[in-house]
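>>> okay, sequence plus prediction incoming.
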Amino acid sequence: MPEFALDPKELQWCAELRELAATRLRPLAEAGEPGRVNRPLVAALGELGLLPRLFTSGSLDLCLMRESLAYGCTEAETALALQGLGAHPVHAHGTDAQRARWLPEVSAGRAVAAFALSEPGAGSDAGALALEARPDGDGWRLHGEKCWISNAPGADFYTVFARTAPGAGSRGVTAFVVPADRPGLTGEPLAMLSPHPIGSLAFDGVRVGPDDLLGEVDRGFRVAMTTLNLFRPSVGAFAVGMAQAALDATLAHTAQRTAFGGVLKDLQAVRHQVADLATRTEAARLLVHAAAAAYDRGEADVPRRAAMAKLLATETAQQVVDTAVQLHGARALQRGHLLEHLYREVRAPRIYEGASEVQREIIAKELYKSLDQHAEEAGPV
């Protein structure tokens, strides 16, 4: 089964990606301006043939890319993932003209994509979107704000979710592809804990027409959720990559660091902590692979499995990195140390693309839905 064992070619490819991340991509990441889109890094991902795979491969392939890149260069992993998140709705729901306009440019690393869902008052509760799409002739005018949008305001286009049916909750949302140069669209960068390109967007009567529509009117929530179902397991893969990097650093450190008259690895308290971290990391990896394989097979329980994978992997990575910092001591808190970097990076995945609390809600909802279905099939008792 693919979720329990990778074949030799997959293992070799992952090793090559980790090497590329460390030697080719990390220098580009370090040369970039914190908090801004790193276009040379995005271009390198295209030149290496990684961006086209976002649209030609399955969820497991995406997870392997994200975990491997995260191990060696979290900025490269994030740049890859954001290209996929922003452009996948065009790939999956766009017209032929929209695909021809944007996907070759995204694949080559020449165009930067963004997924514009969150708002100041609608983060985890995506059904509460307030950005209005007011009717205007054969199209609409967008009025409102988006916030905490990755790659904003430096993207070339945005997949934007707006309300076309007031009071309809998730059933009244429509998706649009909006070029960044549309009149009335402005943005500002936000200074975040981890220095990724994240910003806010303001829509002051931005015109969108039928050619900008992604999917069907009032069916944009489905566009958002199908995209998130694909990417949620791979957020877990990102977390696993960070956890593995922290674990490996901890193994190396505790194997040579002397304290209290001996080497740290010889202390039972240290050995047991390391054993627990390794076990949790491997469990998270297996759950991520299982969820990705289920997505690729088109199984019905993908929402539950994707939520479980993201929940376990991101919570595990937080624990692994935090414990790794503790075992390293003060040196891990110095600016520029791998663990200082990971400590800032690891916090956000427990929030974005659905916070851990939202994942628990999805899991419970799917479990009870399954229970109700089984009860209906069994009939009255």
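Good, I have the coordinates. Numbers count the residues shown, from 1 in each chain.

>>> for the rest of this, base every contact and every neighbour count on C-alpha atoms.
Fine.

>>> so what does the helix ranked longest in the chain touch, helix or strand wise?
If you go by DSSP state H, the chain has its longest helix at helix 220-256. If you count contacts as 3 or more Cα pairs under 8 Å, 6 or more residues apart in numbering; DSSP states H and E, helix 220-256 packs onto helix 59-72, helix 74-93, strand 157-163, strand 173-179, strand 262-263, helix 268-297, helix 302-328, helix 338-345.

>>> okay if I get the ones you listed as CSV plus mean neighbour count?
CSV is the format used below for these (neighbours: other Cα atoms under 10 Å):
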stretch, mean neighbour count
helix 59-72, 26
helix 74-93, 23
strand 157-163, 26
strand 173-179, 25
strand 262-263, 12
helix 268-297, 20
helix 302-328, 24
helix 338-345, 19
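
>>> mind putting these in CSV, distance to Lys146 included?
Formatted as CSV, the helices and strands packed on helix 220-256 follow (distance: least, Cα to Cα, whole Å):
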stretch, distance to Lys146
helix 59-72, 26
helix 74-93, 14
strand 157-163, 9
strand 173-179, 13
strand 262-263, 52
helix 268-297, 29
helix 302-328, 24
helix 338-345, 22
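
>>> which among those is found nearest to Glu361?
Proximity to Glu361 (Cα to Cα) singles out helix 302-328 among the helices and strands packed on helix 220-256, at 9.0 Å.

>>> what angle separates the closest one from helix 268-297?
Taking axes from the mean of the first three to the mean of the last three Cα atoms, to 10 degrees, one finds helix 302-328 and helix 268-297 inclined to each other by 160 degrees.

>>> re the thing from before, what comes up buried for the longest helix of the chain?
Within helix 220-256, the residues that count as buried by 16 or more other Cα atoms under 10 Å are 220-224, 227-247, 249-251, 253-254.

>>> stretch 15-25 now?
Residues of stretch 15-25 classed as buried: 17-22, 24-25 (neighbour count, 16+ other Cα under 10 Å).

>>> just stretch 134-143 next, same as before
For stretch 134-143, burial by neighbour count (16+ other Cα under 10 Å) applies to 134, 139-143.

>>> which residue is nearest the centroid of the chain?
What sits nearest the mean C-alpha location of the chain, by Cα atoms, centre = their mean, is Val235, with 4.4 Å.

>>> and here's the other structure:
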Amino acid sequence: MGTFSLAPDQLAWCAELRELAEQRLAPLAEKGAPDRVNRPLVAELGRLGLLARLFTSGALDLCLMRESLARVCTEAETALALQGLGAHPVHAYGTREQRERWLPEVSAGRAVAAFALSEPGAGSDAAALALCADEDGDGWRLSGEKYWISNAPEADFATVFARTGPDAGAAGVTAFLVPADRPGLSGDHLDMLAPHPIGSLVLDGVPVGRDDVLGEVGRGFRVAMSTLNLFRPSVGAFAVGMAQAALDATLVHTAERQAFGGPLKELQAVAHQVADMALGVESARLMVYAAAAAYDDGADDVPRRAAMAKLLATETAQQVVDTAVQLHGARALRSGHLLEHLYREVRAPRIYEGATEIQRAIIARELYKNGPDKHERPSDKHEAHQKEATR
């Protein structure tokens, strides 16, 4: 990965994933209700072995899967990603019993997972959680509401973050594994710009015990942030996949569409826009791969790299898809057109798992925290070099 190029076997795997998405996943996506969990699609992802790879692969492989699937079938990509997001805390922080109970079911596509962090008053500000866990004997009762939760309310279990301590902010938050059949748990669907299996969860005194805790009591914010640090670069990969699909469609269209005596590609204004699209896609892809490689290498600057990758890729994808729509003209606005679909799909990634503005705040915070040594400023180094040069 030193030159950020993929090995031949990785390229072959990406091509295989795109073929599987076209032949076996896209037909199932078309049959499902777009605003409900598509269980046949999830089951097929399990049969293909892709869900199991969520727990055996590194961040780069996760990005390659998400990008490859997104180029062909965004519904399959989303189903895969949501299984990983909801179940990763179990994989990384669960007890042996929790892992043995749920991970084989998730891997096989028999159980659907949810990641329940956001609330009506706590979206990008994840530390502002209000859902409370009141002590009840050796356990707790969860009371409150979760909002914007993918796979809710149909998921078979959810990783739920609740406040077990009185401390404000990140302290005092605990992660719980909550099966869907717990008494007091209900929810509803939410209608979105791009149809998506997403909804709310209402917890009315839902009982949980110490054997439902993921990680440690009071350390749930760590569970949430470590999960997001893994998945944020892969959100960027999802965006890159959509941007590449838009670019591919634009190359075909501008080569075939005749206007002003020749194909659109011969118009300089069009050619320059296509070139800019390609520059954006490739730049975002390299940023995503670099962030994923840093995560796999255990680098110290993962939060900054993850934030940069998500920000650049999602913002770039929005611009690329918008340009593609413009170059296709009115046909791209028709319901059912690939670009009409991508235009709606590409908007949400700029908000979920930390909005663009939050990513900028993370990047700046990390830069200041890990910046140059205060006792040896860049200007000091420059002056030292100047003195050495004049000797």
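Now that the structure is in, tell me what you want to look at. It should be emphasised that the depicted structure is a prediction, and the values quoted were computed from it without experimental measurement.

>>> TM between them?
Here the TM-score for the pair of chains, by TM-score structural alignment, normalised by the length of the first structure, is 0.98; 378 aligned residues with a Cα RMSD of 1.1 Å.

>>> surely the residue nearest to the centre of the first structure and Pro349 touch.
Yes - with contacts counted by Cα atoms under 8 Å, Val235 of the first structure reaches Pro349, the gap being 6.9 Å.

>>> who touches both of the two?
The contact sets of Val235 of the first structure and Pro349 overlap at Thr314 (Cα atoms under 8 Å, 6 or more residues apart in numbering).

>>> make a markdown table out of the buried residues of stretch 134-143 of the first structure and add secondary structure and distance to Asp322 of the first structure.
Listed next are these as a markdown table, based on DSSP: H, G, I helix; E, B strand; the rest coil; distance: Cα to Cα, whole Å:
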| residue | secondary structure | distance to Asp322 of the first structure |
| --- | --- | --- |
| Arg134 | strand | 47 |
| Gly139 | strand | 50 |
| Trp140 | strand | 47 |
| Arg141 | strand | 46 |
| Leu142 | strand | 42 |
| His143 | strand | 42 |
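
>>> just tell me the aligned range of the longest helix of the first structure in the second structure.
The aligned range for helix 220-256 of the first structure in the second structure is 220-256, by TM-score structural alignment.

>>> the matching stretch against the first structure, how far on average?
Taking mean Cα distance after the TM-score superposition for the first structure, the mean distance separating stretch 220-256 of the second structure from the aligned residues in the first structure is 0.3 Å.

>>> and Gly58 of the first structure, how many neighbours?
16 (other Cα atoms under 10 Å).

>>> swap that for Ala330 of the first structure, please
Using other Cα under 10 Å, Ala330 of the first structure has 9 other residues around it.

>>> tell me who's in contact with it.
Contacts for Ala330 of the first structure (Cα under 8 Å, 6+ apart) come out as none.

>>> surely it forms part of a strand?
No - if the criterion is DSSP: H, G, I helix; E, B strand; the rest coil, then Ala330 of the first structure is helix and not within a strand.

>>> alignment lookup: it to the second structure.
With TM-score structural alignment as the criterion, Ala330 of the first structure matches Ala330.

>>> and the gap between its match and Ala194 of the second structure?
Plainly put, Ala330 of the second structure is 19 Å away from Ala194 of the second structure if you go by Cα to Cα, to the nearest Å.

>>> cool, Gln359 of the second structure as well?
As judged by Cα to Cα, Gln359 of the second structure and Ala194 of the second structure stand 23 Å apart.

>>> same deal with Ser150 of the second structure?
Distance, Ser150 of the second structure to Ala194 of the second structure, by Cα to Cα: 13 Å.

>>> ditto for Pro179 of the second structure
The gap separating Pro179 of the second structure from Ala194 of the second structure is 27 Å, by Cα to Cα.

>>> cool, Ala79 of the second structure as well?
Look at Ala79 of the second structure and Ala194 of the second structure: by Cα to Cα, they are 14 Å apart.

>>> same check on Tyr295 of the second structure?
For Tyr295 of the second structure, the distance to Ala194 of the second structure equals 30 Å [Cα to Cα].

>>> the residue found closest to Leu85 of the first structure once you drop the neighbours it is linked to in the chain: neighbour count?
Leaving out its chain neighbours, the residue that sits closest to Leu85 of the first structure by Cα to Cα, 6 or more residues apart in numbering is Phe115, at 6.0 Å. By other Cα under 10 Å, 26 other residues sit near Phe115 of the first structure.

>>> and Phe115 of the first structure, that one's in a strand?
Yes - when three-state DSSP is applied, Phe115 of the first structure is found to be in a strand.

>>> need the contact list for it.
82, 85-87, 149-150, 158-160.

>>> ok, of these, which one's closest to Val270 of the first structure?
Leu82 (37.0 Å).

>>> just checking, that closest one touches Ala111?
No - with contacts counted by Cα under 8 Å, Leu82 of the first structure stays clear of Ala111, the gap being 11.7 Å.

>>> re the thing from before, neighbour count winner among Gln359 and Ala194 of the second structure?
Per other Cα under 10 Å, whichever of Gln359 of the second structure and Ala194 has more neighbours is Gln359, with 25 against 16.
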